[in-house]
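Trainee: pasted the sequence and its predicted model underneath.
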Amino acid sequence: MCSKMIPMTTIDVNLVMFLLIIPFSVLPVFTVADHLFTFCSNDTGNYTLNSPYERNLKSLLETLPSITSLTGFNYTSVGESPDKVYGQALCRGDVNSNSCQACVEQAGQEIINDCRNYKDAVIWYELCQVHYSFQIMTSMSVYTGKNPEWNSQQKLLSDPQHFSGVLMYLMTSLSSEAAFNPSKLMFATGTIKFRNETVYGHAQCTRDIIPNDCQACLTTALTELKGCCSSREGGIIVSRNCNVRFDLYKYYNGSSYLLTYPSHKGSNWKIGMVALAVCASVVVIVIVIGSCIVCLLKKRGQQRGVERSHQALLKELACPRGVTMTDEGQLVSSEDLPFMDLTTISAATENFSENNMLGEGGCRKSTCTA
């Protein structure tokens, strides 16, 4: 049994090529054309065209790309004072050497055209930034955060209040990671879940500053990020020494760790309310039961008092209180009646004389007149 070979047409070839291209089209595409912002400092003075300062500047911008591509960061200088030029270039931590070099090259060409005659300028791209100045950059601690126009183009969210808390938790964690974890080389990425979405973010500092300065720069940048973009699907803040960004798609290359937003704050409040309600119910029940017990005991006490009164009365009737009698039944003493013996009574009545009988007025019948 043999099979028939079917010739592949031009349409089939194009279809195969299309299917091969699709998987790669969904991967992040790094382009150097994503210009974000250019800052030309007006208060640092100008240099003269074709001056030694300009020649040193051009030489600096020519050497930055190749050196920066090796490690992703470079800080150097060219020339001697007073025409010495300091330069700094930083590529995003996930960018490969080729993309890094291409970005720094284009940034150098752009900045010298946009900021001609300026002795201090910074330019930011999606994948890199370039900064030159007439003064040492490590002594420049002034924050120069910028809010690119790109931010206003991002879509608004339906629930910005809840999203803001989740976003700031992610970005604050990344800021600490970038500043204080030496293995990160001052670049940290991470993700966090928000409902059915995944939020991607990164925080980065230039490597010529200390961790505390990095943290301070990122903290200020996050304040601006929250103000401009916490109600949007994406946002970015750039500065001389740090930058932060987030989006709802994976815009960077490589892996990143997933953070979990601590929802225990809301849970604690709910648990506290439930516990309070339960405790209140228990207290009410205890009060009701206690009141019933008190009433029952009081009622029983009254009944017992009545019973005791009846018993006491019967006992008094059966045996009068304070009466002493002999075995023959003769009264000896009584607490209620005065007791006198027979001799005393006989003497007092003159041996029970009729003249001393009660009701007779103390006189004899023979001598009393009507």
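Mentor: Looks like it came in fine. Being a predicted model, the structure only gives us computed values, none of them experimental.
Trainee: C-alpha only now, for contacts and for neighbours.
Mentor: Will do.
Trainee: please report the distance of the most centrally placed residue in the chain from residue 233.
Mentor: In the chain, the centroid-proximal residue (Cα atoms, centre = their mean) is residue 265; its distance is 5.8 Å. Counting by Cα to Cα, to the nearest Å, the gap from residue 265 to residue 233 is 25 Å.
Trainee: what do you get for residue 156?
Mentor: Computed with Cα to Cα, the distance linking residue 156 and residue 233 is 6 Å.
Trainee: okay, these two: which has more neighbours?
Mentor: For residue 156 versus residue 233, neighbours defined as other Cα atoms under 10 Å are more numerous around residue 233 (19 against 14).
Trainee: got the contact list for the more buried one?
Mentor: Neighbour list for residue 233: 154, 155, 156, 157, 247, 248 [criterion: Cα atoms under 8 Å, 6 or more residues apart in numbering].
Trainee: before we move on, what about residue 73?
Mentor: Taking Cα under 8 Å, 6+ apart as the test, what residue 73 contacts is 88, 89, 90, 91, 206, 207.
Trainee: list the contacts of stretch 165-172.
Mentor: Taking Cα under 8 Å, 6+ apart as the rule, stretch 165-172 contacts 190-192, 194, 199, 201-203, 219, 222, 226, 230, 244, 259, 261.
Trainee: are any of those residues buried, and which?
Mentor: Burial by neighbour count, 16 or more other Cα atoms under 10 Å: within these this picks out 190, 191, 192, 199, 201, 202, 203, 219, 222, 226, 230, 244.
Trainee: structure two is appended below for comparative analysis:
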Amino acid sequence: MYSSYSLIKLLVCFYILCIQVLIRSVSSLNLTNAYLHHKCLASQGKYKQGSAYEENLNHVIDHISTYHFRDGFKHTSHGDAPNSVNIVFQCRGDSYGSKCGSCYATAVAGFRKRCQRYKGGIIWYDQCFLKVSTINTPPTKMDYENTFPMHNPNNVNGDTQLFDQNMKDFLYELALKADKPKADGSGLLYYATGEKVLGKNKVYAMVQCTLDIFHCKVCLKWCIKELSKCCEGKQGARVLGTSCNVRYELYPFTRT
């Protein structure tokens, strides 16, 4: 029979064990916000300190920082040509709200550091991307130029060709899901995640489009084709852009 002291000690140990399990489970999701890549848009030139462009840039950046990021997306412009500033910012579909605001601050700091005085640039992190430009791209035009692939260096075990085909089919399924209307009728989902057993592997995948483009499914299908060009048989891979992106891994990496 336990004494009261022993019982308290047992409960404390159990509580600590639960916390450790929770920390491990969160860590296993790889919920990081690592820097992934950046591209300074050199063709758009540089601005001078104290210029009208810098004033407009600071205005837009400060304006967006007051946004609550409930839907994880912001596309806004300020100023007149040739000093107009256009910003597109989007968080991953499971990183809205305060997490999105934190990623915005990180992205702004990263852009200022890596593309000093450039009028335009793009920076990607694990949970968001930021694009600054002098050009306001219309929603009918997909940005297929500013994209890049990443992949795990390790290959899957077994029939890699079959895995690639099954993975492509799975991503197409998610692309169709992302292109469906929201339950409240406020627009299209433009984001979908899922998990599926493919042979001996359980895979986790995500697709997402920026909320202001017209043809999400078309953009995602393009990314899926690009994925098959760069990353055959890999345990994990992604193609990121400023209009849409796709990703799969052999471990869970999103919160939902």
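Mentor: Looks like it came in fine. Just so it is clear, the model here is predicted, and its values are computed rather than measured.
Trainee: onto which residues of the second structure does the helix or strand containing the residue nearest to the centre of the first structure map?
Mentor: Using DSSP states H and E, residue 265 of the first structure sits in helix 264-318. Under TM-score structural alignment, helix 264-318 of the first structure corresponds to no residues of the second structure.
Trainee: next structured bit after that helix?
Mentor: Heading C-terminal from helix 264-318 of the first structure, the first helix or strand you meet, by DSSP H and E, is strand 323-325.
Trainee: which parts of the stretch 51-200 of the second structure are strands?
Mentor: According to DSSP state E, counting those that start in this stretch, the stretch 51-200 of the second structure carries its strands in the segments 73-78, 85-91, 121-125, 128-133, 148-151, 191-198.
Trainee: now distance to residue 217 of the second structure too, for those, in CSV please.
Mentor: Below are the strands of the stretch 51-200 of the second structure laid out as CSV (distance: least, Cα to Cα, whole Å):
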stretch, distance to residue 217 of the second structure
strand 73-78, 18
strand 85-91, 18
strand 121-125, 22
strand 128-133, 20
strand 148-151, 19
strand 191-198, 11
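Trainee: closest to residue 19 of the second structure out of these?
Mentor: The closest of those to residue 19 of the second structure is strand 191-198. By Cα to Cα, the value is 26.1 Å.
Trainee: once aligned to the first structure, how far is the following helix or strand past the closest one on average?
Mentor: For strand 191-198 of the second structure, the following helix or strand on the C-terminal side (DSSP H and E) is strand 201-209. Its aligned residues in the first structure lie a mean 1.2 Å from strand 201-209 of the second structure after superposition (mean Cα distance after the TM-score superposition for the first structure).
Trainee: show residues contacting strand 201-209 of the second structure.
Mentor: By Cα under 8 Å, 6+ apart, the surrounding residues in contact with strand 201-209 of the second structure are 92-93, 171, 174-175, 178, 190-197, 216, 219-220, 243-253.
Trainee: if we go to 6 Å?
Mentor: Residues outside strand 201-209 of the second structure that contact it (Cα atoms under 6 Å, 6 or more residues apart in numbering) are 190-196, 216, 243-250, 252.
Trainee: drop anything exposed from those.
Mentor: Neighbour counting by 16+ other Cα under 10 Å classes 190-195, 216, 243-250, 252 among these as buried.
Trainee: what would the contacts of residue 73 of the first structure look like in JSON lines with neighbour count?
Mentor: Listed next are the contacts of residue 73 of the first structure as JSON lines, based on neighbours: other Cα atoms under 10 Å:
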{"residue": "88", "neighbour count": "24"}
{"residue": "89", "neighbour count": "29"}
{"residue": "90", "neighbour count": "29"}
{"residue": "91", "neighbour count": "29"}
{"residue": "206", "neighbour count": "25"}
{"residue": "207", "neighbour count": "19"}
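Trainee: save those residues as JSON lines, and put in distance to residue 164 of the first structure too.
Mentor: Output for the contacts of residue 73 of the first structure, formatted as JSON lines (distance: Cα to Cα, whole Å):
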{"residue": "88", "distance to residue 164 of the first structure": "33"}
{"residue": "89", "distance to residue 164 of the first structure": "31"}
{"residue": "90", "distance to residue 164 of the first structure": "28"}
{"residue": "91", "distance to residue 164 of the first structure": "28"}
{"residue": "206", "distance to residue 164 of the first structure": "26"}
{"residue": "207", "distance to residue 164 of the first structure": "29"}
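Trainee: quick one: the residue nearest to residue 54 of the second structure when sequence neighbours are not counted and residue 87 of the second structure, what's the gap?
Mentor: Closest residue to residue 54 of the second structure apart from its sequence neighbours, by Cα to Cα, 6 or more residues apart in numbering: residue 47 at 6.8 Å. Counting by Cα to Cα, the gap from residue 47 of the second structure to residue 87 of the second structure is 16 Å.
Trainee: neighbour count: these two, which is higher?
Mentor: Ranked by neighbour count (other Cα under 10 Å), residue 47 of the second structure and residue 87 place residue 87 first, with 23 against 16.
Trainee: nice, that's everything, thank you.
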